[in-house]
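1. sharing a model prediction with you, sequence too.
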Amino acid sequence: MSLLCWNCRGLGNPRTVRVLHHLVKEKKPNVVFLIETLCRGNTMEKIICKLGFEGLFVVNPIGRSGGLALLWKENLFLEIFNYSRQHINAIIRNEDGSPGWKFTGFYGFPNAARRWESWELLRLLKTFQPSAWLCAEDFNEILDQSEKQGAALRRISQINQFRRALEDCDLSDLGFSGPRYTWCNNKRDDNFPQERLDRAVANTEWCSRFNYVRVQVLEAICSDHNPILILFNDVPYETGPSRRAFKFEAKWQLDPECNDISKAAWEQEVLESNQLKDIRARLSACQRDLTRWSKAKFRRDAELLKQKSRRLLELQGTNSPNQIEDIKQIQKDIDTFLKRSKMLMLKPHLDALTFVHVY
């Protein structure tokens, strides 16, 4: 199972929506938690129609700030338990009937003067069942000075308040792989502030239930926050090859070769005893030939995108202001690629959606 969490800084920007689609397609999360969506429920409905999620819970922004959203797959037994402007609390139950566990998508108050309210909210959320608890995303605070670079040091009292709140809730940091800092102001100056604000924490009971847990800090293609991907299971991850079901991609229609490939495959000589078997054989030929053609046609583009994404992650991990211009250029290149490749042309499934609006 996997959860994607991201302070996206506004889904009203088409570029951010493209990146979200790309992340969902590449990482295939079961749950997505978004912060600072700056979008109301009706806008979020339109966005998730193309993402393949059936569940949506929205906490609307106030004016031009805030906004939370939780998205989940249809086969997931997820129930919203409570929420506020700073969190969404959900219970995730297992198909086998074993006890469920609690997931909290959390957004710490950006205003340092109100940060104490975030920690009181955490303590309150601890009291709700089930007791196995995973909490993740933007806490707007660091655990020690090593999680901050540039600008003034954080006050020790602020750090200690965060630490005490996690201790009181029996929450421990799950660690990470990838860039050390998850937030950057993206400005080339002497201070060049960077901080690790986005993280995943869990209590002892949750950690004992899921022995294999990984938290990956992903590349920041847009927004000043890196997304984080949480992967976990009670068995080791399978790394072997898997066979994917055939899916006709809408972007293929933009290439004239697609029609030629389909026509040639359909008109191949087929020796079958009845019409139904004849049609099945022709469809199988189209599937086979289109799959081979698409792999040859788009593999280079896909590999180029992966190379740029890896390079972006590498540069963001250097923590150097001298790399800002290179980072921005690669971010622009990736967005141009996503726009050109028409990755977002997916058929909406409105009938299968479950929408919940919170006003």
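-> Received, thanks. Numbers count the residues shown, from 1 in each chain.

2. for the rest of this, base every contact and every neighbour count on C-alpha atoms.
-> Noted.

3. how about stretch 155-173: buried residues?
-> By neighbour count, with 16 or more other C-alpha atoms under 10 Å as the criterion, the buried positions of stretch 155-173 are 158, 161, 162, 163, 165, 166, 169, 170, 171, 172.

4. save the residues you listed as CSV, and put in secondary structure too.
-> Rendered in CSV, the data for those read as follows (DSSP: H, G, I helix; E, B strand; the rest coil):
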residue, secondary structure
158, helix
161, helix
162, helix
163, helix
165, helix
166, helix
169, coil
170, coil
171, strand
172, strand
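
5. doesn't residue 277 lie inside a helix?
-> Yes: according to three-state DSSP, residue 277 belongs to a helix.

6. now, the most widely separated pair of the buried residues of stretch 155-173?
-> Distance extremes for the buried residues of stretch 155-173: the farthest pair is 158 and 170 at 18.7 Å, using C-alpha to C-alpha.

7. was I right about residue 109 contacting residue 85?
-> No: using C-alpha atoms under 8 Å, residue 109 and residue 85 do not qualify as a contacting pair, with a distance of 9.7 Å.

8. between these two, point out the one with more neighbours.
-> A side-by-side neighbour count of residue 109 and residue 85, using other C-alpha atoms under 10 Å, places residue 109 first with 19 against 16.

9. show the subsequent helix or strand relative to the helix or strand where residue 302 lies.
-> Using DSSP states H and E, residue 302 maps to helix 275-316. Proceeding N to C from helix 275-316, the next assigned helix or strand is helix 324-341, under DSSP H and E.

10. put this next to the previous one:
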Amino acid sequence: MKTLSWNVRGCNALDKIRLIKRCLDQVRPDVLLLQETKIKEEDFSLFSRKFHSWNCSLVGAQGAFGGLAVLWKGSVVDVTVVRATRWWQWLKIKSMQLQTSFFLFNIYGLINSNLKKQVWSELFEILSNDKENVFILGGDFNALIRPLDKKGGMGWNRQSQRDFHSFVTSAGLIEIPFKRGEFTWTNRRSGFLNIAEKLDRFFIAGDWLECHWTSKAEILPFTGSNHYPISLRLQDDSAPERCPFKFEAMWLRDGNIKSLIDQWWLSLFSKNFNS
């Protein structure tokens, strides 16, 4: 199962819609999390029609700020919105591929430090009251954890960053590292004026050790926003691998090939049937 998360900084322009569709065609996620859509409630139906092959649920923007959206392919995942606020969507995901259910949060960390601290408090309460289920948190947290998460600009050790670090530690969140890339946001300036930060992430919490999942997170090289999209692939590591069938033409030279295939095939069937 693949999840794509992106702070798109507005979905109102036609060129941005085309960019998102191109990203979907190339990455082919099962679930898409969008932050800072800037879509108001009265424009929900218009946005949905532009992605008519996807199911979607949205949280309206406040003026020209914020806005959240989750889009999913109903043929491969079932998504239920448990609860939503201006800053996060709490989703229950049922994956046909993983053959299990888990909770997924689409998060947008606002700039205001007090509101951000309120978001961490809300999420901590939810996570601390449920240790049995698996939770995955993804999105634009708009916060840093360590000095290496920032390049250029002023220092990182502000109170809002300490609050975020405390939340991550107290909630027992485990960050899923990116296979390549370091920073997910840039101010788009060059030289010594360039600032880059790691603001977008995936975390996992809860009883995830029982899932036997392998995970792969990546930063994707799509432009069109000052944030890069990030993807997360989850795969059931306990599922048996399928071995492709191979046939060599030279086998036809053996006159006993038909009887040998019959023996191999009946033996394989018997082994699988009795296991």
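-> Good, I have the coordinates. Please read these numbers as outputs of a predicted model, since none were measured by experiment.

11. TM between them?
-> A TM-score of 0.79 describes the superposed chains when it is computed by TM-score structural alignment, normalised by the length of the second structure; 238 aligned residues with a C-alpha RMSD of 2.5 Å.

12. what stretch of the second structure does the helix holding residue 302 of the first structure fall on?
-> Applying TM-score structural alignment, one finds that helix 275-316 of the first structure aligns to no residue range of the second structure.

13. which strands and helices sit next to that helix?
-> On a contact count with 3 or more C-alpha pairs under 8 Å, 6 or more residues apart in numbering; DSSP states H and E, helix 275-316 of the first structure meets helix 256-266, helix 324-341.

14. can you give me the helices for the stretch 151-275 of the second structure?
-> When assigned using DSSP state H, counting those that start in this stretch, the helices of the stretch 151-275 of the second structure occupy the ranges 159-170, 257-274.

15. how far is the first one from where the chain is centred?
-> In terms of C-alpha atoms, centre = their mean, to the nearest Å, the centre of helix 159-170 of the second structure is set 21 Å apart from its chain centre.

16. which elements pack onto it?
-> helix 113-128.

17. list the buried residues of the helix it packs on.
-> With the criterion 16+ other C-alpha under 10 Å, helix 113-128 of the second structure contains buried residues 113, 116, 117, 119, 120, 123, 124, 127.

18. which residues in the stretch 51-200 of the first structure form strands?
-> Listed in chain order, the strands of the stretch 51-200 of the first structure (DSSP state E, counting those that start in this stretch) span 55-59, 68-72, 77-84, 87-93, 101-107, 133-138, 148-149, 171-173, 183-184, 194-195, 198-203.

19. burial check on residue 258 of the first structure, number of neighbours?
-> Neighbour number of residue 258 of the first structure under other C-alpha under 10 Å is 16.

20. now it: how far from residue 266 of the first structure?
-> Note on residue 258 of the first structure: its distance to residue 266 of the first structure, by C-alpha to C-alpha, to the nearest Å, is 12 Å.

21. can you check residue 53 of the first structure too?
-> From residue 53 of the first structure across to residue 266 of the first structure, the span is 33 Å (C-alpha to C-alpha).

22. so between those two, which is more surrounded?
-> Looking at residue 53 of the first structure and residue 266 with other C-alpha under 10 Å, you find the greater number of neighbours at residue 53, namely 23 against 19.

23. wait, doesn't that one sit right on residue 75?
-> No: between residue 53 of the first structure and residue 75 there is no contact under C-alpha under 8 Å: 9.9 Å.

24. re earlier: I'd like to know which of the helices and strands packed on helix 275-316 of the first structure is closest to residue 27 of the first structure.
-> The stretch from those with the least distance to residue 27 of the first structure (C-alpha to C-alpha) is helix 324-341; that distance is 15.5 Å.

25. many thanks, I have nothing further to ask.
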